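Chemist: I'll drop the sequence and a predicted model, then ask my questions.
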Amino acid sequence: MRRKTFSTIFTLGITAGLLAGCGSGESVDQQDSDQQEGVQSADAYAGVVKTSIYVKGYEGGPGVPKLIIELEDAVDSVDPSGWQVMTAGSERTVTDVYTSDENGNPQENSNFIAIDMETGFNDETFSVIGSPFTYNTTTSMNEWSPAYEVAIAAPSITIKDETYSLSITENAVNNRISPDTDLFAARGTFSGSYVSPLTDQEEEVTLSTAAYEPEGLAEGEANPLVIWLHGQGEGGTDPDIAILGNEVSALAKEEIQSYFKTDDVTGAYVLAVQAPTYWMDEGDGTNGNGSGISRYTEILMDTINDYVAAHPDVDTDRIYLGGCSNGGYMTMNMVIQYPEYFAAAYPVCEAYAYYEYERNSDGTYVKASEEATGTSAFLKTGRVWFTEEKLQAIKDLPIWFVQSADDPVVVPANYLLPTYQALVQAGAENTWVSYFETVEGTDSPGTTYMGHFSWIYLFNNQVTGVQDKAAIAASTDAEIFGFEPSNATGGGTAAATVGETTYTNIFEWLNAQSR
């Protein structure tokens, strides 16, 4: 439904087709009649200061499950019946309305009203309904929407014993409240001059950072550091995009934080680093295919070192690196380039290519013609990019991979499967894979996401089972490589066991790894 229609509703009253959050047993016609009479008989309140959107990270990206209206006057009471809301052109189902504090927490005698709304996933747009992000098809990146229009119609609020209606239309894109991003309160940038691996020219580069630093953690002397590297769609200069594009805030919340322990201290630092373009950018500003060296390799290492130097309580023997897709590529690229630095890696749907791909004379990649293949895919050669030298550099590093077998973006047979088989055939012992059939969600039960979204299992703390190493090492199948994907048992039927210790999930294992 478009804005013109909703504006008409404001003029004519609340119609049956947009009823939301009504709990009475009246007929729709009776509700409509009563609500129209209420809207018409109550004066519109003229003291609305602003409307803010409450932005939360979900499995499928950011959503807006709450709106917060600020008024000039304290509200005596609010009737939750008959409220209508649209956000970003989507009709929303209202579940509750109440007075609150400025952050949307229930509070009596307040100048704020909070509106709770249902939030689901839109399979057609691959985004949460009412998302504040817009996907830029030119850059293949997420951005804050240039406008986020909120339209609200309400029949009854009471202020100073007077009853008023509400009629609000506002662009609230810059009125954002997000406890998820607020967790990453330590913000910064790191800049330097580096030689591009593609052009061989020196360039100025800047990375953006956001860190979660648990209160009281610095009281310890040796605390773990968990680093997260975003995917293709979360590049830029605003780390909020990287935190909300995937549910990265889960790394800073109690369930996952509770696995990281140092003596009597619980918790870990979490550092999210954002590239201005793509981690797979080799120097021409475009997204590569994982068979080259990122232009951000050196500056990322310097950024991490800079953060560690500023936090002397970080245990340099317990620095853990992970990321998804582009960030999974960069995780592999970094541990190959700096194999002695990290204690463990946890790449998700990693895009570090096993094979090389055809290049043009300027070093950019050749693409297959759409006429010939129906796609603009890169052309794979028979040469191996994950060479014996790289294999030997990381085969003794603890690594736990995560991916779904139906990933259409980073096809496992070109990336994870041959890479992992090579590692276990080379004798890698503390190296694991959780391999799922499909990506099933929990935010919206029954939702099956695109297979590339396997980071959902990580952030939902569902990575528990691992694949059978012996079967993979012995396999001669060049398509499935001995893997047997499993949703029912957390990615595999075995458990990660190192020596005499068996780990229940990836985070318990990660906490135990030390350089």
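Modeler: Thanks, I have it.

Chemist: use CA for all of it now, contacts and neighbours both
Modeler: Fine.

Chemist: Could I get the buried residue list for the longest strand seen in the chain?
Modeler: What stands out as the longest strand in the chain, according to DSSP state E, is strand 61-75. Within strand 61-75, the residues scored as buried using 16 or more other C-alpha atoms under 10 Å are 61-71, 74-75.

Chemist: same deal with stretch 207-223?
Modeler: Leu207, Ser208, Thr209, Ala210, Ala211, Tyr212, Glu213, Pro214, Leu217, Ala218, Ala222, Asn223.

Chemist: pretty sure the last one is touching Val314, no?
Modeler: Same thing as Asn223. Yes. The pair Asn223 and Val314 passes the contact test of C-alpha atoms under 8 Å, sitting 4.7 Å apart.

Chemist: just to revisit the earlier point, tabulate the buried residues of stretch 207-223 (JSON lines), appending secondary structure and distance to Thr303.
Modeler: Conversion of these to JSON lines gives the following (DSSP: H, G, I helix; E, B strand; the rest coil; distance: C-alpha to C-alpha, whole Å):
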{"residue": "Leu207", "secondary structure": "strand", "distance to Thr303": "8"}
{"residue": "Ser208", "secondary structure": "strand", "distance to Thr303": "9"}
{"residue": "Thr209", "secondary structure": "strand", "distance to Thr303": "9"}
{"residue": "Ala210", "secondary structure": "strand", "distance to Thr303": "12"}
{"residue": "Ala211", "secondary structure": "strand", "distance to Thr303": "12"}
{"residue": "Tyr212", "secondary structure": "strand", "distance to Thr303": "16"}
{"residue": "Glu213", "secondary structure": "coil", "distance to Thr303": "17"}
{"residue": "Pro214", "secondary structure": "coil", "distance to Thr303": "20"}
{"residue": "Leu217", "secondary structure": "helix", "distance to Thr303": "21"}
{"residue": "Ala218", "secondary structure": "helix", "distance to Thr303": "20"}
{"residue": "Ala222", "secondary structure": "coil", "distance to Thr303": "20"}
{"residue": "Asn223", "secondary structure": "strand", "distance to Thr303": "18"}
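
Chemist: got another, please set it beside the one above:
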Amino acid sequence: MDTPLSRRTILAAGAGAAAGLSLPGVAARAGGHPPVTVRFRLNARVLDGGEQVTSITLDTSRLGPIDPAGLSTGTFGVHAKATSPIPIAPGDAIYSEYDLDRTVTAVRLDRHGDIVLELSHGEGQLGGGTLGYIAGRGRNVRLDLVYTITQLAPIVLRDHRSITISRFVQGRLSDPEVDAFSYHVSRSGMKYRLYSPAHGGRGRRPLIVWLHGGGEGASLPDNYYDNETTLRANRGALGFATPQAQRIFSGAYVVAPQSTSYWIEDGPRFAPLIREIVRELAHRYPVDRDRIYVAGCSNGGYMSMEMTTVYPDLFAASVPICGVVQSLEPGGPRLITDAELRRISTPTWLVTSRDDTTVPPGPNTLHAHDLIPGSLLTLYDHVVWNGYQFPGHWSWIYVARNDPSIGGTHIWQWMARQRR
């Protein structure tokens, strides 16, 4: 028996919030049964170009056994709105906000009996991202997401009854890779995320320190300091937490500190704060102090080199990616002097791309390679992955995929072999 209710639901909720409104006049299903309310979660995944919502899971298992043959891409409609969590100043702009319908590419039942709506997504595709870039701040922020679900056709159960949901309630944003990193704040107040390797085995574990780019620090003067964008903007830290990397490093801790501004703003001041986090982790967890590695991109590439000049005996290896060396001001002093580069004794593998127009390789990565004793270099022509060409500055994508290799040895294997 078909007992439909209103097919339109109106949702009012921010990212991770849970709130919903029914249409006026929808009080109960036919036959006196109460309205059907279903919660849903947003499922996200960090692509090389940043995190996107890739599917939605509706909590429908409690409705009864659903006939999957009755589900199609036309059963539900999805509208998404993404807005900045902080005010945008007059004359400023934020990129990647959106207010649009998202395409449902497939509908299926998961093993719990919940309905999963697969959404169109991909590199360079507008309308699925979880981050927005504020131009005047030079920062990524986690967007407030509001998803509205519209049921367009009844759900058919195996007993031939059909159900129309009266209200959808938005739940959390779920990204298993990001969620695997726990939240922490150091004694000095620097936020960081930590991945802990799976239990099992004996002995101490390596520690990999990932230092983010300029867009993932705090946004001042808004005091936006979220401990989120460091993991959601790219796969830099996540790559080292993948099963492949964990096998290569025999289980490693991965820590991603978040700067309170730009690393290049005052590297010598930030260096002790990062060292404090390393010290805390080495004291709290079974960290092998002879296998602590540092890697970072852009601002973080600079900071990776800066850390090895300030603490020459701390790291077993350093991987600066498209790192900044020259001054950002024409004619200004270098951020890292030639004398400091020549004194770096930490094994160093530098990575960049020839078409990087943000941090030109010549006066930065190539210059550092010429001066750092024994350093290795991987120089790409372009940044292309899975057939998609990214901006030339994004060479961290290659490191996150363990692509750089020299003489048959890939960069993760090289790192894992280094000892302090």
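Modeler: Looks like it came in fine. Please read all numbers here as calculations on a predicted model, not as lab measurements.

Chemist: returning to that earlier point: against the second structure, what's the mean shift for the longest strand of the first structure, could you check?
Modeler: Superposed on the second structure, strand 61-75 of the first structure shows a mean distance of 2.1 Å to its aligned residues (mean C-alpha distance after the TM-score superposition for the first structure).

Chemist: list the helices and strands the next helix or strand after that strand packs on?
Modeler: Where DSSP states H and E defines the elements, the next helix or strand beyond strand 61-75 of the first structure is strand 77-78. Using 3 or more C-alpha pairs under 8 Å, 6 or more residues apart in numbering; DSSP states H and E as the contact criterion, the secondary-structure elements in contact with strand 77-78 of the first structure are strand 94-100, strand 149-159.

Chemist: Between those strands, which one is closest to Ile394 of the first structure.
Modeler: Put simply, out of these the one that sits nearest Ile394 of the first structure is strand 149-159, at 49.6 Å, with distance taken as C-alpha to C-alpha.

Chemist: what is the orientation angle of the closest one with strand 61-75?
Modeler: Here strand 149-159 of the first structure points in a direction 30 degrees away from that of strand 61-75 (axes from the mean of the first three to the mean of the last three C-alpha atoms, to 10 degrees).

Chemist: aligned partner of Cys349 of the first structure in the second structure?
Modeler: Aligning on TM-score structural alignment places Cys349 of the first structure opposite Cys322 in the second structure.

Chemist: What distance do you get for that match to Leu126 of the second structure?
Modeler: Using C-alpha to C-alpha, to the nearest Å, Cys322 of the second structure is found at 26 Å from Leu126 of the second structure.

Chemist: got it, and Asp99 of the second structure?
Modeler: From Asp99 of the second structure over to Leu126 of the second structure the distance is 10 Å, taken as C-alpha to C-alpha.

Chemist: out of Cys322 and Leu126 of the second structure, which sits in the busier spot?
Modeler: A count of neighbours by other C-alpha atoms under 10 Å puts Cys322 above the other of Cys322 of the second structure and Leu126, at 32 against 14.

Chemist: which residues of the stretch 201-350 of the first structure fall in strands?
Modeler: Along the stretch 201-350 of the first structure, counting by DSSP state E, counting those that start in this stretch, strands occupy 202-212, 223-229, 261-262, 265-266, 269-274, 314-324, 344-348.

Chemist: So which of those strands has the densest surroundings on average?
Modeler: Each of the strands of the stretch 201-350 of the first structure was given a mean neighbour count from mean count of other C-alpha atoms under 10 Å, and the largest, a mean of 29, is that of strand 344-348.

Chemist: Number of residues surrounding Gly446 of the first structure?
Modeler: Residue crowding around Gly446 of the first structure was assessed by other C-alpha under 10 Å; the count is 9.

Chemist: The nearest residue to it once chain neighbours are set aside and Ser325 of the first structure, how far apart?
Modeler: Beyond its immediate neighbours in the sequence, the residue positioned closest to Gly446 of the first structure (C-alpha to C-alpha, 6 or more residues apart in numbering) is Glu440, lying 7.2 Å away. Distance, Glu440 of the first structure to Ser325 of the first structure, by C-alpha to C-alpha: 18 Å.
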